[in-house]
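In: just a sequence and a predicted model for now, questions to come.
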Amino acid sequence: MLSKSSLSLWLSCLYLYQPLLFAQQTLPKWEFGLGPSLVSYPDYPGSKEKNDLLLPFPYFTYRSKDLTIDQREVKKPLYELGPLELDLSLSISVPVSSKDNQARNGMEDLDGSVGLGPVFKYTLYRKHISELKLELPIRAILATDFRSIHQEGWVTSPGIYYYYRRNLGNHQRIKATFGTSADFATAQYNDYFYGVNPTEATATRPAYQATGGFANMSYSASINWHIGQFWIGGFYRQRDLKQAVTAASPLVETTRGETYGLVFTWNFLTSDETVDTLE
């Protein structure tokens, strides 16, 4: 049971944290736009084969107290107390056709997948509207070929992220994010991506069964720059698989993978209603 002095100290800490907690931006509740995007990504982490695509990009952002949708994630706040947050988080990966990947040729395709689960966040530092956070997402991976859905293990990515935000005036605002995380996965997830069944083994692709554990280190940076009705977004992410438990898999052709992209959109639909929140 807390003593009176301990309780007083705890309440004082919350009080001191309060002015920082409510430093927010006034932003449109939702925005919609469209523009070109250039993105480059490997077929899967560890693959040498890359995809360089020029695609139309639909920009959509929704902000409310109960749900936020942006270009990074879908967030549903579940609990918040001072610097501690508990949210619901979503991630997506694209499918891979094995006939178009030399290392996987003759194997089953990798279905597109969705990662869903809680993310725990703890704010280490906040000044005005910029902040430094520890984040711990824990996601169940659900893969689908649109005919069936199958569960493919769990992934967790404890990391640290710095969010720099600044209002530049004249309807301009900028957000830059820098982060690093250590990714861990269950044996089922690792085997889905890197396992080779005996029936799929060849002279250059021996059978391999993956174990659970460390998957890779991840380093990322992104920028979001709003200029009136226009938005410029860019991101870079590098994965380092040198110490991964799956490094010996014949499907790991390189221990370094890079994903990056650049987007330019015209946000021609914006709500008149605004909300006080952080982008």
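Out: Alright, I've got the coordinates.

In: can we go C-alpha only for contacts and neighbour counts from here?
Out: Noted.

In: which of the helices or strands spans residue 9?
Out: Using DSSP states H and E, the element containing residue 9 is helix 4-21.

In: what helices or strands is the helix or strand residue 118 falls within leaning on?
Out: Residue 118 is part of strand 112-127, with elements assigned from DSSP H and E. Taking 3 or more Cα pairs under 8 Å, 6 or more residues apart in numbering; DSSP states H and E as contact, the helices and strands that strand 112-127 lies on are strand 84-93, strand 130-144.

In: comparison target, given below:
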Amino acid sequence: MKSLLLLAGLFSASAQADEAAPRRPDLPLWELGVGAAAVSQQAYPGSDQQARRALVLPYLVYRGKLLRADGNGAGLRAVRTESFELDVSFGGSLSSGSETLRAREGMARLGTLLEAGPVARWFPNGRSARDRITVELPLRAVFEARNPGRHRGFSFEPEVGIQRRADSGRWGYGASVGAVFGDRRLGATFYEVAPGDVRPDRPAFEGRAGLIAWRLGANVGMNVTPDLRLYAFGRLDSVAGAANRASPLVRQTTGASYGIGLAYTLKRSAARASD
């Protein structure tokens, strides 16, 4: 679920430092680098605990005509025009980690999730606009990373964002507002309390389909040098009016997630991207 996709969001932000610059015809076809980040995420929408991570991971940017791995994620781009594109994309999520969540004590741990599905993006003022507006409509199937055959449901995550495309050496920044919807199976993954997990302060609850959370986000980034990029993000999630707001696993209405990091490009291709 994208509301938990902080790992992908942080390291794709390193790719966006180039993507956020005004379009140039000489971008390399691929870039290989390493990113380091510190992340504090709400364990799940409605949780009263944070999951904190320090991450050092490699990343790849690939700007192929069909296959893409960039600031919008990794996947197969089926359609592309100046104002619209359709991807078949993939993603992943951070788990709740080894930390015991008080609300879920004695229950199964929330594991890492994988996602796959189509994403439609509309650029009302054009993809090359400096202040680019993006309407994103992703629909993805969700699976467990440890057991890809275990289907955890479907998510639909509409989002509207604006991104200031930075000049060289200057800050770029953006903001977005969106929502996360899930089917009954996804709602049960995060909020259901089965009869065997009932406690005096945790009554039984059946997960429901519908709104999971509202989301408000912001990001900022800058090219410090041609190879070194600095980036940061913050996000608020709210379960006000959500379908599973009455679950005993919901301990607070609003929660924050944030992170800061550096990305360093180790190598670029001599071949140039076609667009």
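Out: Yep, it's here. Fair warning: this is a prediction, and the values are worked out from it, not measured in the lab.

In: TM between them?
Out: Once superposed, chain against chain, the TM-score is 0.83 (TM-score structural alignment, normalised by the length of the second structure); 251 aligned residues with a Cα RMSD of 2.2 Å.

In: one step back: please identify the most buried of the helices and strands packed on strand 112-127 of the first structure.
Out: Across those, averaging neighbours per residue (mean count of other Cα atoms under 10 Å) puts strand 130-144 on top, at a mean of 19.

In: what range in the second structure does the next helix or strand after it sit on?
Out: Downstream of strand 130-144 of the first structure, the first helix or strand assigned by DSSP H and E is strand 149-156. Using TM-score structural alignment, strand 149-156 of the first structure lines up with residues 149-156 of the second structure.

In: buried residues in the matching stretch?
Out: 152, 153, 154, 155, 156 (16 or more other Cα atoms under 10 Å).

In: mind listing residues that contact the helix holding residue 9 of the first structure?
Out: With Cα atoms under 8 Å, 6 or more residues apart in numbering as the test, helix 4-21 of the first structure has contacts from 82, 83, 126, 127, 128.

In: so of the residues you listed, which two are at opposite extremes in space?
Out: 82 and 128 (15.5 Å; Cα to Cα).

In: please enumerate the helices of the second structure.
Out: Counting by DSSP state H, the second structure has helices at residues 6-19, 184-191.

In: dump the ones you listed to CSV, plus distance to residue 26 of the second structure and mean neighbour count.
Out: Output for those, formatted as CSV (distance: least, Cα to Cα, whole Å; neighbours: other Cα atoms under 10 Å):
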stretch, distance to residue 26 of the second structure, mean neighbour count
helix 6-19, 11, 23
helix 184-191, 43, 21
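
In: for residue 237 of the second structure, which of those helices is the nearest?
Out: Per Cα to Cα, nearest to residue 237 of the second structure of those: helix 6-19, 12.6 Å.

In: in the first structure, what stretch matches the closest one?
Out: Against the first structure, helix 6-19 of the second structure falls on no residues (TM-score structural alignment).

In: got the angle between that helix and strand 84-92?
Out: Put simply, helix 6-19 of the second structure runs at 140 degrees to strand 84-92, going by axes from the mean of the first three to the mean of the last three Cα atoms, to 10 degrees.

In: what's next to helix 6-19 of the second structure, contact-wise?
Out: Helix 6-19 of the second structure is contacted by residues 35, 37, 39, 41, 59, 61, 70-73, 91-94, 172, 221-223, 229-233, 259-263 when judged by Cα under 8 Å, 6+ apart.

In: kindly report the same for stretch 40-47 of the second structure.
Out: Against stretch 40-47 of the second structure from outside (Cα under 8 Å, 6+ apart): 3-4, 6, 48-53, 95-96, 103, 190, 212-213, 237-239, 245, 249-259.
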